[in-house]
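K.L.:
Return atomic coordinates for the entry below.
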Amino acid sequence: MIFDDFSLKTLIRPVPDFPKPGVVFRDITPLFQSPRALRLVADSFIQRYVEADFSHIGAMDARGFLIGSIIAYELNKPLVLFRKQGKLPADVLAEPYQTEYGEALLEVHSDSLCEGDKVLVFDDLIATGGTLLAAARLVRRMGASVFEAAAIIDLPELGGSERLADAGIPTFALTAFALDER
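P.N.:
Take a look at the predicted model:
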């Protein structure tokens, strides 16, 4: 990694009691307000994946789009958008999933991937793993496979990275936070 875990953590703002009481939201917007920090984060992922054997980057709505698109551009890989329900204009495949706050539906254009494609799925955060697991199920429904799930932040106490591992999906995150860590 290009910079240490501590300096990355200082750029992620804890927002207590958002979106509901008892939750500490990990806000990555300060990271995007620093051109140097954004470059360091993007470069960390680019260095990790520059020689990796995958064909596409799948980015999760909405914060996963921010870094996922930069990585796709820099690595010259096609970008597949995984969106919240009702946001895509053409034929979609949909997959229900559980979040830490309730249920949701993830969609992807049905022609986004082909059999044999290998996808790096990307989000800003791994919490319960619901979004990334739903994306993995969609990827598999199109005959493709998941290369790895990547995120800026992991919240290991919520079990998402463990659920992904149990599903045979390796994970990578630049940093991790304990639930009570400020």
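K.L.:
From now on I want contacts and neighbour counts done on CA atoms only, so please keep to that.
P.N.:
Will do.
K.L.:
what comes up buried for stretch 33-50?
P.N.:
A37, L38, L40, V41, A42, D43, S44, F45, I46 (16 or more other Cα atoms under 10 Å).
K.L.:
Kindly report the same for stretch 111-128.
P.N.:
Judged by neighbour count (16+ other Cα under 10 Å), stretch 111-128 contains these buried residues: 112-113, 117-128.
K.L.:
can you put those residues in JSON lines and add secondary structure?
P.N.:
Conversion of the buried residues of stretch 111-128 to JSON lines gives the following (DSSP: H, G, I helix; E, B strand; the rest coil):
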{"residue": "S112", "secondary structure": "coil"}
{"residue": "L113", "secondary structure": "coil"}
{"residue": "D117", "secondary structure": "coil"}
{"residue": "K118", "secondary structure": "strand"}
{"residue": "V119", "secondary structure": "strand"}
{"residue": "L120", "secondary structure": "strand"}
{"residue": "V121", "secondary structure": "strand"}
{"residue": "F122", "secondary structure": "strand"}
{"residue": "D123", "secondary structure": "strand"}
{"residue": "D124", "secondary structure": "strand"}
{"residue": "L125", "secondary structure": "strand"}
{"residue": "I126", "secondary structure": "strand"}
{"residue": "A127", "secondary structure": "coil"}
{"residue": "T128", "secondary structure": "coil"}
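K.L.:
Sequence B follows; please return its structure for comparison with A:
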Amino acid sequence: MDFKEYIRVIPDFPQPGISFKDITTLLNNGEKYREAINELKSMVSDLKIDLIAGPEARGFVVGAPLAYALGVGFIPIRKSGKLPYQTIEVGYDLEYGSDRLAMHSDAVKPGQNVLIADDLLATGGTISTSVKLVRELGGNVVGTAFLIELSELNGRDKLPGIDVFSLLTY
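P.N.:
From the prediction side, this is the model:
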């Protein structure tokens, strides 16, 4: 299945020179969305996965249904200040500034195997920060899964030794 026909490409968004990959056109097609999640499930089914973690917000729309399909739990990774219980946080740099991601301090038990899922792998900043959070709690990151990978931005380089599974590559 070529899922690219279900991804809307928007030139010059959010700024000139960027070719934005809009997944909403895949998400609003129930049959194709289900097929995409099932394809990701097939890609990672040989891994021993206890939990799936997904950074907000689009990591939720990939990670949660993938966790459901695999019969494992889901961990939301949120921006700082968004989770109600005690958290751990890790900062990361953005193109024009910085931000912090947080996870509940009891979300992962030492030795649990965690797959991190998101909609897009670009520069790898969000995912490498998510990896740090899981590892800080003693979790074992067994891989990462994405709907889309933008290969020219070399996000894989920030994930040494971690398997990367991508449904689509641009």
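K.L.:
TM-score for this pair?
P.N.:
Once superposed, the chains reach a TM-score of 0.94 (TM-score structural alignment, normalised by the length of the second structure), with 170 aligned residues with a Cα RMSD of 1.3 Å.
K.L.:
Spell out the residue ranges of the helices in the second structure.
P.N.:
Secondary structure of the second structure (DSSP state H): helices located at 24-27, 30-44, 58-70, 125-136.
K.L.:
for the most centrally placed residue in the second structure, what are its contacts?
P.N.:
The second structure has D118 as the residue nearest its centroid, 1.9 Å off, counting by Cα atoms, centre = their mean. Shown in contact with D118 of the second structure (Cα atoms under 8 Å, 6 or more residues apart in numbering): G54, P55, R58, G59, F60, V61, V62, G63, A145, F146, L147.
K.L.:
Closest one to R78 of the second structure out of those residues, please.
P.N.:
Lowest distance from R78 of the second structure to the contacts of D118 of the second structure (Cα to Cα) belongs to P55, with 6.0 Å.
K.L.:
what's the neighbour count on Q86 of the second structure?
P.N.:
Number of residues near Q86 of the second structure (other Cα atoms under 10 Å) recorded here: 10.
K.L.:
Can you verify my assumption that it contacts H104?
P.N.:
Yes - Q86 of the second structure lies in contact with H104 (Cα atoms under 8 Å); the separation is 5.8 Å.
K.L.:
Trace A102 of the second structure over to the first structure, please.
P.N.:
By TM-score structural alignment, A102 of the second structure lines up with E107 in the first structure.
K.L.:
so how far is Y101 of the first structure from its match?
P.N.:
From E107 of the first structure across to Y101 of the first structure, the span is 19 Å (Cα to Cα, to the nearest Å).
K.L.:
which one of those two has more residues nearby?
P.N.:
Shown here are E107 of the first structure and Y101; by other Cα under 10 Å, E107 has more neighbours (24 against 8).
K.L.:
Stretch 57-74 of the second structure aligns to what range in the first structure?
P.N.:
Per TM-score structural alignment, the counterpart of stretch 57-74 of the second structure in the first structure is residues 62-79.
K.L.:
how about that stretch: buried residues?
P.N.:
Neighbour counts over stretch 62-79 of the first structure (16+ other Cα under 10 Å) mark 64-72, 75, 77-79 as buried.
K.L.:
Equivalent analysis for stretch 10-26 of the second structure, please.
P.N.:
Per 16+ other Cα under 10 Å, stretch 10-26 of the second structure contains these buried residues: K21, I23, L26.
K.L.:
Closest to E152 of the second structure out of those?
P.N.:
Proximity of the buried residues of stretch 10-26 of the second structure to E152 of the second structure (Cα to Cα) peaks at K21, which lies at 14.0 Å.
K.L.:
Could you pull up the contacting residues of the equivalent of the closest one over in the first structure?
P.N.:
Correspondence of K21 of the second structure to the first structure, assessed by TM-score structural alignment: R26. Each residue near R26 of the first structure by Cα under 8 Å, 6+ apart is listed here: I12, R13, P14, V15.
K.L.:
In strands only, show me these.
P.N.:
Members of the contacts of R26 of the first structure lying in strands (criterion: DSSP state E): R13, P14, V15.
K.L.:
okay, the residues you listed in a markdown table with distance to F172 of the first structure next?
P.N.:
Below are these laid out as a markdown table (distance: Cα to Cα, whole Å):
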| residue | distance to F172 of the first structure |
| --- | --- |
| R13 | 21 |
| P14 | 21 |
| V15 | 24 |
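K.L.:
ok, now how distant is I23 of the second structure from G71 of the second structure?
P.N.:
Computed as Cα to Cα, the I23 of the second structure to G71 of the second structure distance reads 24 Å.
K.L.:
Equivalent analysis for A53 of the second structure, please.
P.N.:
According to Cα to Cα, A53 of the second structure and G71 of the second structure sit 14 Å apart.
K.L.:
what do you get for E35 of the second structure?
P.N.:
Distance from E35 of the second structure to G71 of the second structure, by Cα to Cα: 17 Å.
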